[in-house]
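Participant: the following block contains a protein sequence and its predicted model.
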Amino acid sequence: MTDRTRKWARLALTAALLCITAFLSTDAQGRAFRPHHRSVIARPHAAVGANIRRVPGRHTLRVTRRDTRSDTGSTLASSSLEGIMVVQESTGNVVVSNNTTSLFNPASNVKVPTALWAVRTWGPDYRFTTEVSTDGTINADGALHGNLYVSGRYMLFGEKQGRQLARLLARMGITSVKGNLIVSPEFSMDLHSTGAAAGEKLMATLDPHHKTPGLRSESGLLPDGTPEVAIKGSVKVDAPPATAALLATHNAPPLKDILKIMLCHSDNNMAERFGAMLGGPAALRTFLIESIGIDASEVQLASTSGLFVNRLSPQAMMKILQAFEAELKAHQLSFTDLLAVAGVDDGTLRGRFSAVGQAGSVVGKTGTLPETDLGVSTLSGQFNTNSEGTFLFVIFHMHGDVHRFRARQNSFVTGFQKAHSGARPFVYTPILRRIEGENFWN
C-alpha cells in the first residue's frame, strides 16, 4: 500500500467512524436522525415558534420535545434533529455527510450569506461616508449663522462619533448653531434609530442641554471635556442643498471591518440594516438562488439576521461558505478577516475551542435560538488540522437544548481535529480592538 493510499484510507475510515458515532449517539429511547426523505418546511414570514406544516408527498417531522439528560452533555434527545457536512478544502471531497439536504433553521448563520451579499455588492474596502455641511457662515464669536447638515448611512455612527464631531466643530471655532440640525432620512444613530429620531440623539450628544439652556456649564464643556455646541433650532429631516459648504467628513472603517464586528458579535440590528440597504430577505433569497446556485427548495428566508423562522439545508450552507471563501480570496482575504476566530476574537466564539493549542484553529459563525423551533443551535465555518489541512464544516441542530447542542458541536470538531494529528491555529492578528480605537473623521 502506497503512502497516498494509506493517507486516503485513514481519511475515509475517520469519516466513517464519525458518521457512525453521530448516528449511534442517541438516548435510550431512539435515534437522533430522521430518514433523508423527511424535511422541515416553515411558512414564509412565520412568527417565532411557528408550527411545522405538512408538505405534499413528504412525511412531516415529529416536533414533540423529549429532552433527555446525559452526563456527557452531548447526547441528543430522540426528537432532536442534526445535519452535518464536512468538506476537505484541498480536494473538495465530502468526508462527512448526514441529512445534508434536509431543511433546518440556520439561526444566525443567515448572517454569513448577508455578509457575502454585501461584499459582492460593494466590495470589502467600501466605506460609508457621513458628511457635515452648512448653508451659513461662521462669525468671529463662534456662532454658525445657518443650518448644520449631517448626511450619511453609516450604521455604527453613535455617541462616540457625535462627541468627536463636537470636538471637531470646536477646533473650527464653532460653539453655537443659530439654525437647525438637519439630518438625512437614512442617517442612523446607535443602530436603533434613523431620520428624526437619530437626529434627536445627535442633538442630545452635541448639545445635551438644548432643551434647558440654564443648565449649560459656564466652561462650555461636558464633564469629560467634550465641548458643547449650542443649537438654537430644532431637528429636521432633509438632504443638504447642493450649495452647502462641506465642514467635515467621516469615512467609516472599510466594509470588511464592519462585517467582522457584525459576525463576531452576531449583531442582529447590523444584519437587518444591511438587509434593508440591499433589498430584504426576499432579495437575499433571490441572490442565493441566482448568483450562488442554491436550489430554491433548500432556502426560505424571513430575515437577513437569522431571527424568526428561516430554512436552509446544510448542503446549501456549504455552497454559501465555498462561494464566500472564493469571493474573499479574489480580494486577497480569508475567513479570518471577517468571521470570528474561536478562542481569540471577542464575541460568540470567544470561549469556545479556546484550549491551549486549539485556540485560533476554528473560524466560524454561531447561531442560537433557544425557543424558536423548540431550540436551535448552529455552527459553520472552517477548522484547521495538523495532518490534513483545512476543512469547511456545517453543523445544524434543531429541536432540543441549545447547551447540549453546543457541547456536541464542540466535541465533534475537537474529535475531528484530534483524529488528524490535532488542531493547527491559523496565522491571524486580531483586528477588533484596532477598529474600535481609530478616529475616522477628516
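Facilitator: Happy to help now that I have it.
Participant: rest of the way, CA atoms for contacts and neighbours
Facilitator: Noted.
Participant: would you mark the buried spots in stretch 311-328?
Facilitator: By 16 or more other Cα atoms under 10 Å, the buried positions in stretch 311-328 come out as 311-325, 327-328.
Participant: same question for stretch 351-367.
Facilitator: Residues of stretch 351-367 classed as buried: 352-354, 358-367 (neighbour count, 16+ other Cα under 10 Å).
Participant: need the max-distance pair from those.
Facilitator: Put simply, by Cα to Cα the two of the buried residues of stretch 351-367 set farthest apart are Q358 and G367, 21.0 Å from each other.
Participant: which residues in the stretch 1-150 of the chain form strands?
Facilitator: Listed in chain order, the strands of the stretch 1-150 of the chain (DSSP state E, counting those that start in this stretch) span 81-88, 94-98, 129-134, 137-138, 143-145, 148-151.
Participant: closest one to S377 among those?
Facilitator: Nearest to S377, of all those, is strand 81-88, at 9.9 Å by Cα to Cα.
Participant: could you dump the buried residues of stretch 351-367 to CSV with secondary structure and distance to S193?
Facilitator: Shown next, in CSV, are those (DSSP: H, G, I helix; E, B strand; the rest coil; distance: Cα to Cα, whole Å):
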residue, secondary structure, distance to S193
R352, coil, 33
F353, coil, 36
S354, coil, 36
Q358, coil, 40
A359, coil, 37
G360, coil, 36
S361, coil, 38
V362, strand, 35
V363, strand, 32
G364, strand, 30
K365, strand, 27
T366, strand, 26
G367, strand, 25
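Participant: Throw those into CSV and include distance to A170, thanks.
Facilitator: Formatted as CSV, the buried residues of stretch 351-367 follow (distance: Cα to Cα, whole Å):
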residue, distance to A170
R352, 46
F353, 48
S354, 46
Q358, 49
A359, 46
G360, 44
S361, 47
V362, 46
V363, 44
G364, 44
K365, 42
T366, 44
G367, 44
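Participant: and those residues, which is closest to V299?
Facilitator: Taking Cα to Cα as the measure, V299 lies nearest G367 of the buried residues of stretch 351-367, at 16.4 Å.
Participant: related to what we said a few turns ago, in strands, which of the buried residues of stretch 311-328 fall?
Facilitator: R311, L312 (DSSP state E).
Participant: try it against this one:
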Amino acid sequence: MTKTTGREQPHGPRSPRPGSVKQGSRKPWPLAVAALILLVLAVPGALLVAPGFLGPDAPGPTPAPPAWQQAPATLPAPQVLAPLQPSAQVPAQPAVTAQVDPVLKTDGGGTFTGMVQDALTGQVLFDRGGAEGRVPASNLKLLTAVAALRTLGPDHRFTTKVVQGPAAGQVVLVGGGDVLLAAGESQPEQVMGHAGLATLAALTVEALQAAGTTGDVKVLVDDSLFTGPALNPAWQSGDVEAGEIAPLYPLALNSARFDPAVTTGPRPQDAAMAAAEEFAGRLRAAGAGVGLTVAAGVERSPGAAQANTAVLAGVESATVAEQVNLMLQVSDNYLAETLGRMAGAATGRPGSNDGATAVVKAELAAAGIPSDAVTLVDVCGLAMGNQVSARQFAEVVRAITTGADTRLRAALDGFPVGGLSGTLGTRYGDATTSGGAGLVRAKTGTLNTVLALSGYVVDADGRLLVFSFIGNGLAPGAAGNKEALDRAAAALAGCGCR
C-alpha cells in the first residue's frame, strides 16, 4: 500500500468532493471586486510615487518684485549742492551776529574770539575780537598748508633714494622728506605708505646685480636734509612723552609711528635710523637668493650724498596735495612739521624749525594776508607761544576757497566735514549742532586750554561764508566749549540771515 502525504499528488484526476463547484463554473464577480479595490488603492499610491520618477513640477511664473526693488529705468541726477551763485544774497551783519553771539559762550572760564566773512567779498559779518592774537593750536596747520602748496606745488613728490656709498660695498639710504614710508611694498593708491621700503630694496638689488655687485653690502643712512634741533624746545615734554610729536627726520615710517594703525602713545625717537634698519632687513631678504649679503648694523653716512653720486633706486611719495589733505584731516603734527621744513628747504632756507616758521610767515604775506602781528614758534600748533588772529585764519580760508592762487584749492579736500570725517567725524551729532552735519567744513584745534575751529560753510541762501572761532584760557576738558564752537558754525549753515 502506498503511503500518501499532505502534498498534492500529480498522478491522475481527483474526484470533486461533495458540495464543491467545478473550476470552470465559478462566478466572476469576486475577481472584479478585488480588481476594483486594487485600482482604487493604486491610484493614490501612484500619485504619491510619481514625483520621484518625474521630478518636481515646473515652476510657475515668478511674480514681479515691487517697484522699489526694481532697477531704475534711468539714473537719477546726483544729489549735490547747487553751484554757488555770486547773486545769492549776502547775510546782514546784525542778523549773523544775532545768530552766533548767543551760542559762542565758554564753559567754565576763558574767552572766545571770532570772525565771519563773506568769502567772495570779504565783508565782515561777525567780529568778536577778530584782530586779537590768540594761541591757535592745530588751526596753525592751515598756514602750513598754504606755505607747502605755494612753495612745493600740489603735484610735487618727495623721493627716497639709495645711492652708491663713499666706499666699496656701501649703499646709502637718503632721506628726501617722505615720512609716510611703509615697511612693505609701495601702495600707490594710499597716501600713508605710497612708497614702500620693500619695493625700494627690490629695486636696489636689481641695480646691484646689474652692476655685478656680490658679497657683503653695508647700509648707511643720510638724514642731513634737516638741520638744527630735532625737537623744538618750545614743545612741552609731556606732549613728547605722550607721542604728540617726536624728533624730526627727513625720512620715517608711518609718520614716525611704530604701527600706522596706532596713532597714540610712544614713538620712535630716531625715525631715520628705524627706517634705515627696516630697509637693511628688506635688502637682506631681497638679496638672499642672488648672492648678496647685508652686514649687521646701520650707520649714519659721514657726509651728505653728493649731487653727482650714482643713484641705484628710488621711490616717490604721495603728492604734496595729498599729504596736505592727510595732515588737515587727522591733524598730524609730525607731517606738518616735515612739510614746513621741506617748504623752507625749497626756498633756500635751512630745513629746520627756523626755516619752517620763516617760510610759513613769508608765504602768508605773499598770499596777501597781513602777517606782521603773527608769531610762530612751530608750524604744527603744538607750542603755546604761537599767536594768530581769527581774522587772519578767516582770510586764509578765503584764500583757499576763493583766492586768486588756485594752487591753494588743493587743500579743500583736507577740511574735516562735520559728523562725517577726520577730526569732526564724531561731532555735530546732538540736537543743537546737527544742523551743521555734512555742511560745516573746518580745521579743528585742541590743546589743554585752547580750542579753535576755522573753516567754511554754505548758508541757507547759497552764500559761501568763512569763519574762525578761537578759545583761549578755557577750562580743561569742559565739554561745553566744543559744543559752543559747533553750535556757532551750525548757526551759519542754517543762516538765511537778512
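Facilitator: Structure's in. What do you need? It should be emphasised that the depicted structure is a prediction, and the values quoted were computed from it without experimental measurement.
Participant: so what number do they get for TM-score?
Facilitator: For these two chains in superposition, a TM-score of 0.65 is obtained (TM-score structural alignment, normalised by the length of structure 1); 339 aligned residues with a Cα RMSD of 3.8 Å.
Participant: and which of the buried residues of stretch 351-367 of structure 1 is nearest to P241 of structure 1?
Facilitator: P241 of structure 1 lies nearest to K365 out of these, by Cα to Cα, at 43.1 Å.
Participant: in structure 2, what residue corresponds to that closest one?
Facilitator: Counting by TM-score structural alignment, K365 of structure 1 corresponds to K443 in structure 2.
Participant: now do the contacts for that match.
Facilitator: S138, N139, L142, L328, Q329, F415, P416, T423, L453, S454, G455 (Cα atoms under 8 Å, 6 or more residues apart in numbering).
Participant: aligned partner of the second one in structure 1?
Facilitator: Applying TM-score structural alignment, one finds that N139 of structure 2 aligns to N109 in structure 1.
Participant: quick one on the thing from earlier: mind putting the strands of the stretch 1-150 of structure 1 into a markdown table with mean neighbour count and distance to V394 of structure 1?
Facilitator: Output for these, formatted as a markdown table (neighbours: other Cα atoms under 10 Å; distance: least, Cα to Cα, whole Å):
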| stretch | mean neighbour count | distance to V394 of structure 1 |
| --- | --- | --- |
| strand 81-88 | 22 | 5 |
| strand 94-98 | 19 | 10 |
| strand 129-134 | 20 | 36 |
| strand 137-138 | 16 | 59 |
| strand 143-145 | 20 | 57 |
| strand 148-151 | 24 | 41 |
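Participant: among these, which is nearest Q164 of structure 1?
Facilitator: Of these, nearest to Q164 of structure 1 by Cα to Cα is strand 129-134, at 12.3 Å.
Participant: in stretch 93-111 of structure 2, what counts as buried?
Facilitator: By neighbour count with 16+ other Cα under 10 Å, stretch 93-111 of structure 2 contains the buried residues Q93, V96, T97, Q99, V100, V103, L104, K105, T106, D107, G109, T111.
Participant: aligned partner of the last one in structure 1?
Facilitator: T111 of structure 2 maps onto L81 in structure 1, with residues paired by TM-score structural alignment.
Participant: so how far is V309 of structure 1 from the residue nearest to that match when sequence neighbours are not counted?
Facilitator: Leaving aside its chain neighbours, L81 of structure 1 sits nearest to M398 (5.1 Å; criterion: Cα to Cα, 6 or more residues apart in numbering). Distance, M398 of structure 1 to V309 of structure 1, using Cα to Cα, to the nearest Å: 12 Å.
Participant: in helices, which of the contacts of K443 of structure 2 appear?
Facilitator: By the criterion of DSSP state H, membership of the contacts of K443 of structure 2 in helices covers L142, L328, Q329.
Participant: just checking, the first one touches V396?
Facilitator: Spelled out, it's L142 of structure 2. Yes - at 7.3 Å, L142 of structure 2 counts as touching V396 under the criterion of Cα atoms under 8 Å.
Participant: quick one: which of the strands of the stretch 1-150 of structure 1 is nearest T286 of structure 1?
Facilitator: With Cα to Cα as the criterion, T286 of structure 1 lies closest to strand 81-88 of these, at 23.7 Å.
Participant: mean distance, that closest one to its aligned residues in structure 2?
Facilitator: Superposed on structure 2, strand 81-88 of structure 1 shows a mean distance of 1.2 Å to its aligned residues (mean Cα distance after the TM-score superposition for structure 1).
Participant: show me the contact partners of that strand.
Facilitator: Everything outside strand 81-88 of structure 1 that qualifies as a contact, by Cα under 8 Å, 6+ apart, is 32-34, 93-100, 102, 314-315, 318, 389-399.
Participant: now with 6 Å, please.
Facilitator: Residues outside strand 81-88 of structure 1 that contact it (Cα atoms under 6 Å, 6 or more residues apart in numbering): 33, 93-100, 391-398.
Participant: tilt between that strand and strand 94-98?
Facilitator: Between the axes of strand 81-88 of structure 1 and strand 94-98, defined by axes from the mean of the first three to the mean of the last three Cα atoms, to 10 degrees, the angle is 170 degrees.
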